Structures are given as structure tokens and as C-alpha cells.
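Chemist: Predicted structure and sequence below. I'll ask about it afterward.
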Amino acid sequence: METSFKEIITIAGYAIEAFGVLVVIIGSCVSTFAYLRTYKKLHEGSAYKKYRQELGRSIILGLEFLIAGDIIRTVVVADSLENVGILALIIVIRSFLSITLHLEVEGRLPWKKEQVS
């Protein structure tokens, strides 16, 4: 019974990671098509800025799913101290990427409130 539970959790972890990859791919395609459709209609630079924001948001969301899949697979399936350390390193790297992407896209840190103009 334990083996089948671990297999199910492993598959679920990979499925969540695959969904994260799909989010990045689909988000990239949607962002690119929207940019190509509107880049001549908007002011110079604003289409590119909007494109970068939308592309960055899809990457950030995809990273969140990738982190979730890693956590599920590592904590439940690979329960050694070495694997938990590797997971911690992966989470630190991906969290750093998420924070820097958020700063790049939104122009503020994730925990700062949006300024009302």
C-alpha cells in the first residue's frame, strides 16, 4: 500500500510541475500574440511594457506550480535529509527568481502595497 501511495504522490507532483510548464508555455504564447496584435496600435514602448508584464506574470505563476510540485515530491517521496536540503536550495532559487521577476514586472516588491496615483 505504501508503494502505491508514493507512486500516486510522485505522479501528482510531476503533474503539477507539468501544469506549471504548460502555464509558462501558454502564457508566453498568449502574451506574444497579444503583443503582435497590438504593438502598432499602442504608444511606443507601452506595448512592449505590457508584453513584458504579461510574460513575467505567466512565468511567475508557472514557477509557483513548479515549486509546489517539488515540495510534494520531495517531502512525501524522498524523505532523506539530503533531498530536503536540495529542495530548500531549489525553493530559494525559484523564490529569488519570483521576487526579482515580480519587481521587474510590477516595479515593486511583492509585499509592498500598490501605490494609488
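Modeler: Thanks, I have it.

Chemist: From now on I want contacts and neighbour counts done on CA atoms only, so please keep to that.
Modeler: Will do.

Chemist: Next, find the distance separating Phe96 from Ala78.
Modeler: The gap separating Phe96 from Ala78 is 24 Å, by Cα to Cα, to the nearest Å.

Chemist: Please apply the same query to Ile93.
Modeler: From Ile93 to Ala78 the distance is 20 Å (Cα to Cα).

Chemist: In terms of neighbours, single out the busier of those two.
Modeler: Ala78 (14 against 11; other Cα atoms under 10 Å).

Chemist: Excluding sequence neighbours, find me the nearest residue to the more buried one.
Modeler: In space, and not counting its chain neighbours, Ala78 is closest to Val84: 7.9 Å by Cα to Cα, 6 or more residues apart in numbering.

Chemist: in the helix or strand hosting that neighbour, what's buried?
Modeler: In the assignment (DSSP states H and E), Val84 maps to helix 81-106. Neighbour counts over helix 81-106 (16 or more other Cα atoms under 10 Å) mark Leu87, Ile90, Ile91, Arg94, Ser95, Ser98, Ile99, Thr100, Leu101, His102, Val105 as buried.

Chemist: Reformat those into JSON lines and put distance to Glu17 next to each item.
Modeler: Converted to JSON lines, the buried residues of helix 81-106 look like this (distance: Cα to Cα, whole Å):
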{"residue": "Leu87", "distance to Glu17": "14"}
{"residue": "Ile90", "distance to Glu17": "13"}
{"residue": "Ile91", "distance to Glu17": "14"}
{"residue": "Arg94", "distance to Glu17": "13"}
{"residue": "Ser95", "distance to Glu17": "15"}
{"residue": "Ser98", "distance to Glu17": "16"}
{"residue": "Ile99", "distance to Glu17": "19"}
{"residue": "Thr100", "distance to Glu17": "21"}
{"residue": "Leu101", "distance to Glu17": "19"}
{"residue": "His102", "distance to Glu17": "20"}
{"residue": "Val105", "distance to Glu17": "23"}
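
Chemist: this is the comparison structure:
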Amino acid sequence: MDTFLEVIDAIALFIEVLGVAIIVGGFAITSWRFLHHRMFHEQRAFMHYRHGIARALILGLDFLIAGDVIKTVIIANTGQQVATLGVIVLIRAFLAFTLHVEVEGHWPWQDSRYLGAADGGRRDSPERER
């Protein structure tokens, strides 16, 4: 049983490290692209930069949540640790939710096809295609 728990702990740690690597790598790649853009002072280039960082954060947070869930549910499932996990997951889910709204320009439950996603979802009356 100890070997099983060690393997699960190693898997959870690997998933968490992968999440951190995604965040750091996404930030580095997006920053490099932004700084090497011919006209990085333009508003459009800055918005691409912000969206790239937000996407890396969202994906990295998903991996971090998965690692925490695996570690807490299988390895350390005391009441206090599960409560701590719940708070951590709520905070990370809230961050992912707000980042999604920032990047996509609409609520997650809204269909972007009907919001004019090409123009940032800023239409007052979306046209529905049927």
C-alpha cells in the first residue's frame, strides 16, 4: 500500500510541476513574442499579450487543481485537508473564471458564436444564425 501511495504522490507532484511549467513557459513565450513584435506598442499587440498570459494561467491552474485533488483525495483525506483543498479549488476556479471572462469577453455559459466573438463580444444585439 505504501508503494501505491508513493506512486500517486509522484503522479500528483508531476501534474503540479507540469502546471507550474505551463504557467512559466506560457509567460516566457508570450513575453518573447510580444517583445519581438514589430509594433509591440500597439494596443492590439498588448491585448494579444494579455490574452496569451491569461490562457497560460488558465491551463496551468487546471493542472494545479488536478494535482491537488489527486493528492488530497487519495493520499491525505482528513477533514481539515479536504476543507483546505475546497478553499484552494474555489480560489483557483474563481481565478480561472475571471480570466476566462477577460480573455473571451463573455460569460462561460454564453455561446460565443452569438456574441460576435470576432469583435470581442461587444455587440448590443447579437444576430442568431439558425
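Modeler: Nice, I can see it. Nothing here was measured: the structure is a model prediction, and the numbers come from that model.

Chemist: Which single one of the buried residues of helix 81-106 of the first structure is nearest to Glu7 of the first structure?
Modeler: Glu7 of the first structure has its nearest neighbour among the buried residues of helix 81-106 of the first structure in Leu87, at 18.8 Å by Cα to Cα.

Chemist: what do we get in the second structure for the closest one?
Modeler: In the second structure, Leu87 of the first structure lines up with Leu85, judged by TM-score structural alignment.

Chemist: Could you do Glu54 of the first structure as well?
Modeler: So, by TM-score structural alignment, Glu54 of the first structure is matched to Gly52.

Chemist: Can you classify its match by secondary structure?
Modeler: Secondary structure, DSSP: H, G, I helix; E, B strand; the rest coil: Gly52 of the second structure is helix.

Chemist: give me the number of residues near the closest residue to it other than its chain neighbours?
Modeler: Distances taken as Cα to Cα, 6+ apart put Thr30 closest to Gly52 of the second structure, at 5.8 Å, once the chain neighbours are dropped. The local packing of Thr30 of the second structure (other Cα under 10 Å) involves 19 other residues.

Chemist: can you check His37 of the second structure too?
Modeler: By other Cα under 10 Å, neighbour count at His37 of the second structure equals 12.

Chemist: for it, helix, strand, or coil?
Modeler: His37 of the second structure ends up coil, using three-state DSSP.

Chemist: Find me whatever residue is spatially closest to it, sequence neighbours aside.
Modeler: Ala45 (7.6 Å).

Chemist: Please name every helix or strand in contact with the helix or strand hosting that neighbour.
Modeler: Using DSSP H and E, Ala45 of the second structure maps to helix 43-70. Other elements packing on helix 43-70 of the second structure under the criterion 3 or more Cα pairs under 8 Å, 6 or more residues apart in numbering; DSSP states H and E are helix 2-35, helix 79-104.

Chemist: Distance-wise, check Gln81 of the second structure relative to Ile65 of the second structure.
Modeler: Gln81 of the second structure is 14 Å from Ile65 of the second structure, by Cα to Cα.

Chemist: where's the most centrally placed residue in the second structure relative to Gln80 of the second structure, distance?
Modeler: Nearest to the geometric centre of the second structure sits Ile58, at 0.8 Å (Cα atoms, centre = their mean). Ile58 of the second structure sits 27 Å away from Gln80 of the second structure, taking Cα to Cα as the criterion.
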